[in-house]
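Engineer: With the input below, show me the fold.
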Amino acid sequence: MRRAAGFDGSRFGANFRLRLAVLLVAILTLGLGAVSYAAFTAGRQLLVPEIDQKAETVGRSLAAQVERALALGVPLSGLVGVDGSFKTVLDANGEFARIALLPAGAGAPAITEGRAVAGGRMVAAPVRFDGREVARIEVTGDPGYAQRILHGLWSDLAVVLLISVLIALELMVLLFGVRLVSALDGVESRIRALRIGDFSRRPATSDASVLGQAAGSLDRAVERERARHERLVARADDVGDAAARAELASVASDTKIFETQDVSATSAESIRAPLFLFMFALEMTRPFMPGYVGALTSDLIPLSPTMAVGVAMAAYMGIVAALQLPLAVQTARWGRGLSFRLGASVAAAGYLTCAVSTGFLMFLAGHCLSAIGFALVFVAAQGHVIDTSRGKSRMRGLAIMVGAIMVAGLCGPAVGGMLAEQIGPSLTYLVISGFALLSLAIGWTIIPLKRAATDAMVSHPAKASSLWTGLSRSPAFGVLLLGCALPAKLILFALCFYLVPMQMAAHGASAAEIGRAQIVYPMATVLLVPVFSHLSKQLDMRMPFVLGGALLTGLACLYILLPAGNWILFAILLQFGVAQAMSITPQAGLVGELASRIGAEDSAFGLYRLVERIGSALGPVVAGLLLARFGFEAALLALGGIVAAGAVVFLFVHMGTRPRSAPVESSVRI
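Structural biologist: Below is the predicted model:
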């Protein structure tokens, strides 16, 4: 048995999923990289000639205007309004840096508009009168314009490459089939377990492929070892060999040969694809929705465009917050599959309404419909994972769900921004509605139409009376919710989804540029949340991470005082992402720690999520009021101050209300 525990599975490979993912990424990167390079090269080759051709056309047009004036008897020295006309052309054509009218002789002064630039390509058009050249129009291109266009093209291609890889990884389960991936996981988990001497029973694999058969063979081999062990135990009992019996008991304990593992997280793996597509559709609206709402606001609505955006976003999150608890019960009664289908259908109808909206009120109705659909889909997906898993596999399943949502937040804004810039917001909403329907179609084949057998299967929310009683004994818990959890979500929705898009749009940024900015925050969180979560667990400390995240958020908001244009917004979003990644997991752990002291841990997490939703709903409203009254800089500084102040208040309240018997170290290492 000891030798069997050292089973060598190296010839089967250490990690099938990892190798498959690496192979998929390599193929996509090479293919898309080649296409991107070809597109960039072609764009660079076409751009400069196009600018030269346009400069020549503009030069000839201006020269023709001067020639008409000369034909009417106006001398070059008597031309009026030339500089104003040149300025109008320059303002309308960012690719030009300078336009000049240069007389051929000494009779008239040169007229120039714009700035001289080094390295700019100049195109000249002659001005003729009486068969001779009397002047020329010079149009000088701006070399920085071509660089900006090429930089934007390269950025878009890089974003497309990154997002394509991420989407492919998210949909890998869908591409290769849920059963095949489940069988792959089954073989891999068995090999890993046997390599470390773990002989515990594992969920059977129903797949009939070679992988499924391999998993079954491993299970039968383990069953033979288990039967052999039982025979040895019976023989030791028969002869009364206590030493052998103790040795066999030690082997059983070391190899876990009579233990059974929890069910796998296949349910979460299967639901990941439709959930990702649905969340991807939602995230696509982030870059262009504020500008779209502002354009729909008419004089009939007693709201400024700024406030209209805030109202729309607050209504969305308010509906989601209000429906969380009721739908947790109702989706179990209806069945998670039916609830998911209903939610995706309602959301698709909402997006379609937004696409055809002719005014703000119609858009708001569609936006609220999509909020109802989101609440249904999210609660149904979460309930499906909880219903079909337990123990560690449930935690893994919920982590898979969160991962899909975070990756959707990373991919969606950039794609939505690029689409909105190319085809317009209305058509982009039609595409988004199509993604919601695609999520519905995939979920239809994956999530079974099951209803709860009895009301006993429906998880009712815990009564809040014990929680409120406990809160009176632990003010620190209440301050944690109101001083840390609520401001964290408030500034997230105020800054990332409201203030930054509005500010960038006000400074002339395109929807694609706004979308690229909005991937900075989710990229930081996707990469760093696991790092800070692991570090917090390793150090057994939560309070410093929560406080550090809040103070980093406040410090990031101070960057707005630096005169650096849109780049400072990228720096703010990056540091904000780092700050949120630092505090997300430790803050949830701190909630559980403090709630356990008042004996209301289950209810506390429900309240914690509700407070977060309230903060999400308040964020756009608070930001809209501050923006309209004080401006962008003051609004951002006020929000940063709220976050930092809430964390400081929590620190003092917690230090002042910790149990007297607790040592100082334990009060810090939370």
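
Engineer: C-alpha from now on. contacts and neighbour counts both.
Structural biologist: Fine.

Engineer: Three-state assignment for Ala100, please.
Structural biologist: Secondary structure assignment for Ala100 (DSSP: H, G, I helix; E, B strand; the rest coil): strand.

Engineer: Surely it touches Glu138?
Structural biologist: Yes: contact criterion C-alpha atoms under 8 Å: Ala100 and Glu138 qualify, at 5.2 Å.

Engineer: Give the burial count for Gly606, as a bare number.
Structural biologist: Close neighbours of Gly606, defined as other C-alpha atoms under 10 Å, add up to 15.

Engineer: Please read the previous query as pertaining to Ala244.
Structural biologist: Neighbours of Ala244 (other C-alpha under 10 Å): 16.

Engineer: Now show me the structure for the sequence below, then we'll compare the two:
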Amino acid sequence: MKSVRIQLSAILVLVLVMALAAFSWRTAGRAETVLLPELEAKAATVADSVASLIGRALDLGIPLDRLQGVGPYLDRTVAGNPDIAFAMLRAPDGAVLNAAGALPGGMPPLALGLDRSQATLSVAVRSGPASPAVLTLGLDPAFARKVVSELWIDLAIIMIVTALVALELMHIAFGAGLYGAIEGVETRLDTIARDDLSLHPAVDGGSEFGRLAARIDRRLVELNRRYLALVARLAAQGDALRQAVVDGLRRDFKLGEGSSEAPVSVIAVRAPLFIFMLAEELTRPFLPIYIKDLAAPIPGLSPDMVTSLPMVAFLAVVALSQPILGGVTDRLGRRTSLVVGAALGLAGYIGSAMATDLIMLTLARMISGLGFAAVFVSAQGYVIDNTDLRQRASGMAMFIGAILVAGLCGPPIGGILADRLGIRATFVIAGLVAGASLVLALIAMPRARRGEHTAVPKGPTIRWRDFGPILASPPLACLFFLCALPAKIILVAYCFFLVPLHMQALGAGQAATGRLLMVYPIAMVILVPVFAALASRFNQRAPFVALGGIVAGLSGLSVLISAEEPLVLALMLGLFGIGQAISIAPQSALVGEFGRALAGDISDSSLYGIFRLVERTGNALGPACAGFLLGRYGFTSAVIVIGLGMAFASAVFVAVFAYWRSSRHATAVQAE
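Structural biologist: Take a look at the predicted model:
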């Protein structure tokens, strides 16, 4: 049986994309029809303004051939109007007095007015009743085509993002109600067909499909109850032969086991988490540019280092508050904590839009950082609360998937909005999106039951006494500081700081920057599951982590081809995304693998909490490192130095890991 979810999702997304494609076709066609007359009208306004200015100078008695500054003024006019290819001032006999821009091969006629065949517009320069000169502007036909092509790109991105958001909504919808019950019945029938008789999380029983799922569950529960009773009876009798047969039944039919699917209740956090992360991702293409515009010089620091400070403050708040927020969200409840985090995010984004200097912006970003940390920890804690160890991987895949999709959708839409509406308006929109996350949390997430907040904390908390043994473990310390920390430094340095600032230096708009930043999350969304499966299949997680780090680090060498070409930057981000995709899933698995070798009662939550703290510290260091190197050595050197540092750290990790594993093996052989 093919998945009902896949079939319905494909049909609905196909209908949506077809409708958007038809709308985009009409929009682009209408834009081209409207654009050309508007460009002609604009050129006429510019021509009248320039001719009037020259005419006023002539009225003052200055001879035409002795006017000063006409050439530079025409240069500025052409440079400030990309739809104008050239400008020339000519005498009545056709002699060119001044010119700017790319002049045509043949001289256009002196006839006044618009000549569409020549793509020129000529106006008379008046001085009293006389007309001693003619100003001719050349319209750039490629400009209109470029605007329409960029519009097509934006519309295509909007279609892709809309399809992804629709898939998110479908994913959320299938987690509850009738769709969830249909999916539940299908899952049960598929697993039974594969001789898997394990138990499943309950689904909504209000529909006929829900009641059918419940009837199947009752049969499975009874079958598993009888199996466990048989196991207990054979254990009491000490019948080893029959016990082996019963154990074979467990292996073949998974009797006595629970399902590894995440329960339906976990899906409740996906919508508010996705929407809140989308709000933050909207700011990626323009945040360092906005900071740079507000920044004032600070003695002893380069302008690029100053630009990094609000980003460092935001990420430092996220890193330092997460260990504390684990216990806070346990006490307040996940729903309440997520609502408070979304409210802080709303306040921080609105404050960022209203900021008038670097201090105000930094404070606003710190508030946003606290909200980001609260939402992240609350959502992660909610997944942990509602899954057991068998279901944890499935639940965390849902959690990570929402963040990755938000990272794919946010930057291009944020760039388009910033180009069309302005950066401050886009911050306001980000705040409204965070507010929507608050509303979704109130609607979708269940209220904490009475007394639930007083329970023993289960969330992602850190026990401070565990720092010593964890960081004293050579494999864990190497994994944390040679892989996890550099991976986050290079991620923030490349994607959040260096590339947006360099794209601005190249003259690109925020929309182009947002499109470029899509390359990294696309690689991650597509390749992370592939490399995670390969690492598990070959059981070689450490080599995958090292290989990914080396590929990600060496991606920076791409700028040696040309640091001025956006396609080269896209290549760099693509290779970087491939490297990160190779290493990210095996890296998390290695944390648990190395952690099991630790002595004492170190919990998984503490182990992974310290791991995330190291990662967040790398996030905070990323803008500072990038700002320092950019201010001192420039973009190309900054990219290469950070990349080679990542590659070198990964190479050291694999060497240390190989030495540690061989030493441990030698010790085991001697002990035998």
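
Engineer: ok so, going back, neighbour-wise, which of Ala100 and Glu138 of structure 1 wins?
Structural biologist: More crowded of Ala100 of structure 1 and Glu138, by other C-alpha under 10 Å: Glu138, with 24 against 20.

Engineer: What's the match for the more buried one in structure 2?
Structural biologist: Under the alignment by TM-score structural alignment, Glu138 of structure 1 pairs with Thr136 in structure 2.

Engineer: Could you pull up the residues touching its match?
Structural biologist: Neighbour list for Thr136 of structure 2: Ala47, Ala87, Met88, Leu89, Arg90, Thr120, Leu121, Ser122, Val123 [criterion: C-alpha atoms under 8 Å, 6 or more residues apart in numbering].

Engineer: and of these, the nearest to Ala57 of structure 2?
Structural biologist: Distance to Ala57 of structure 2 across these (C-alpha to C-alpha) is lowest for Leu89, with 14.1 Å.

Engineer: Map the closest one across to structure 1 for me.
Structural biologist: In structure 1, Leu89 of structure 2 lands on Leu101 (TM-score structural alignment).

Engineer: Please, which helix or strand holds the residue nearest to Asp455 of structure 1 when sequence neighbours are not counted?
Structural biologist: Among residues not flanking Asp455 of structure 1 along the chain, Arg333 sits closest, at 7.5 Å (C-alpha to C-alpha, 6 or more residues apart in numbering). Using DSSP states H and E, Arg333 of structure 1 sits in helix 305-334.

Engineer: what's the next secondary structure element after that helix?
Structural biologist: helix 336-355.

Engineer: how about that next one, aligned to which bit of structure 2?
Structural biologist: So helix 336-355 of structure 1 sits over residues 334-353 in structure 2, by TM-score structural alignment.

Engineer: once aligned to structure 1, how far is that stretch on average?
Structural biologist: Mean deviation of stretch 334-353 of structure 2 relative to structure 1 after superposition (mean C-alpha distance after the TM-score superposition for structure 1): 1.6 Å.

Engineer: which residues are in contact with that stretch?
Structural biologist: 276, 329, 360-361, 364-375, 378-379, 381-382, 423-425, 427-428, 430-435, 437-439, 441-442, 445-448.

Engineer: How about stretch 549-567 of structure 1?
Structural biologist: For stretch 549-567 of structure 1, the external contacting residues (C-alpha under 8 Å, 6+ apart) are 484, 488, 504, 568-569, 571-572, 575-576, 578-583, 633, 636-637, 639-641, 643-644, 647.

Engineer: run the last query once more with 6 Å
Structural biologist: Residues outside stretch 549-567 of structure 1 that contact it (C-alpha atoms under 6 Å, 6 or more residues apart in numbering): Ile572, Phe576, Ala579, Gln580, Met582, Ser583, Leu636, Leu637, Gly640, Gly641, Val643, Ala644.

Engineer: What about the residues you listed, which are in helices?
Structural biologist: Ile572, Phe576, Ala579, Gln580, Met582, Ser583, Leu636, Leu637, Gly640, Gly641, Val643, Ala644 (DSSP state H).

Engineer: mind checking how far the aligned residue in structure 2 for the last one is from Cys483 of structure 2?
Structural biologist: So that's Ala644 of structure 1. Alignment note (TM-score structural alignment): Ala644 of structure 1 maps to Ala647 of structure 2. Look at Ala647 of structure 2 and Cys483 of structure 2: by C-alpha to C-alpha, to the nearest Å, they are 9 Å apart.
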